[in-house]
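Asker: Predicted coordinates and the sequence they were generated for:
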Amino acid sequence: MISLAHAQTAGAADPTGGLMQFLPMIVIFAVMWLLMIRPQMKKAKEHKALLEALAKGDEVVTQGGIVGKVVKINDAYVTVEIAAGTEVVVQKPAIGLVLPKGTLKSL
């Protein structure tokens, strides 16, 4: 009985205070933050800046792959001319990429 009681008290004197149990979870969270969450937040910030800098006459590509020139900009919508006399209204977040000037002339 005495040796059994002695073995139980040896575990209670853990100098780390149970930190070693949570260390793997802390490391996994740090790795997830660095590899997944942080780059996604950076990309969202860049996309927001792209939408704020959008101006009339810019050549854009939508998320659906439609290429055209911006004709009119509202708060939530953008009118894109995809062919002569053909205009499409898309939501601002649907703009995925702003092309360099003159790209549509080469198509």
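Answerer: Everything's here; your move. Numbers count the residues shown, from 1 in each chain.
Asker: C-alpha from now on. contacts and neighbour counts both.
Answerer: OK.
Asker: and residue 103, what is it in contact with?
Answerer: For residue 103, the contact set (CA atoms under 8 Å, 6 or more residues apart in numbering) comprises residue 59.
Asker: Put this next to the first one:
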Amino acid sequence: MFISNAYAQSAGDALGLGGNLTSFLPLILMFVAMYFLMIRPQQKRAKEQKAMMDALAKGDEVVTAGGLLGKVAKVTDAYVTLEVSSGTEIVVQKQSVTVLLPKGTLKAL
């Protein structure tokens, strides 16, 4: 009474190959948009972070991922020694350095 009858679609009414392509078009467009909005900027940020870590040198002022501010006292392959106060040095992993500050930012050290 309230439900209409459902009939099978005949073979002549099928959309064929063109219909399959148009059904995947929104999925393809979403992937392209996701690439340009999410994946590509993340790769760019990772490349900039790696270049910054490779360019670390003694005397640079940095901020770590934990929020510590300090001057670079020594740089090795995997670790950086930071001077966080007069005579107080800590060793952190190189990957934990997130920001390279402009010279003269930390005048109290």
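Answerer: Great, that's in hand. Since the structure is predicted, the reported quantities are computational estimates derived from the model, not experimental observations.
Asker: TM-score of the superposed pair?
Answerer: Aligned and superposed, the two chains score 0.87 in TM-score terms (TM-score structural alignment, normalised by the length of the first structure); 103 aligned residues with a CA RMSD of 2.1 Å.
Asker: Would you map the helices across the first structure?
Answerer: 2-12, 19-32, 38-52 (DSSP state H).
Asker: Switch these over to JSON lines; also include distance to residue 88 of the first structure.
Answerer: Putting those into JSON lines (distance: least, CA to CA, whole Å) gives the following:
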{"stretch": "helix 2-12", "distance to residue 88 of the first structure": "70"}
{"stretch": "helix 19-32", "distance to residue 88 of the first structure": "39"}
{"stretch": "helix 38-52", "distance to residue 88 of the first structure": "17"}
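Asker: Just tell me the aligned range of stretch 30-48 of the first structure in the second structure.
Answerer: The alignment of stretch 30-48 of the first structure onto the second structure (TM-score structural alignment) covers residues 32-50.
Asker: picking that back up, comparing the helices of the first structure, which comes out most buried?
Answerer: helix 38-52 (a mean of 12; mean count of other CA atoms under 10 Å).
Asker: Check how far it sits from its aligned residues in the second structure, on average.
Answerer: Taken over the aligned residues, the distance from helix 38-52 of the first structure to the second structure averages 0.5 Å (mean CA distance after the TM-score superposition for the first structure).
Asker: chain center to that helix, what's the gap?
Answerer: 6 Å (CA atoms, centre = their mean, to the nearest Å).
Asker: now that helix and helix 19-32, what's the angle there?
Answerer: 30 degrees (axes from the mean of the first three to the mean of the last three CA atoms, to 10 degrees).
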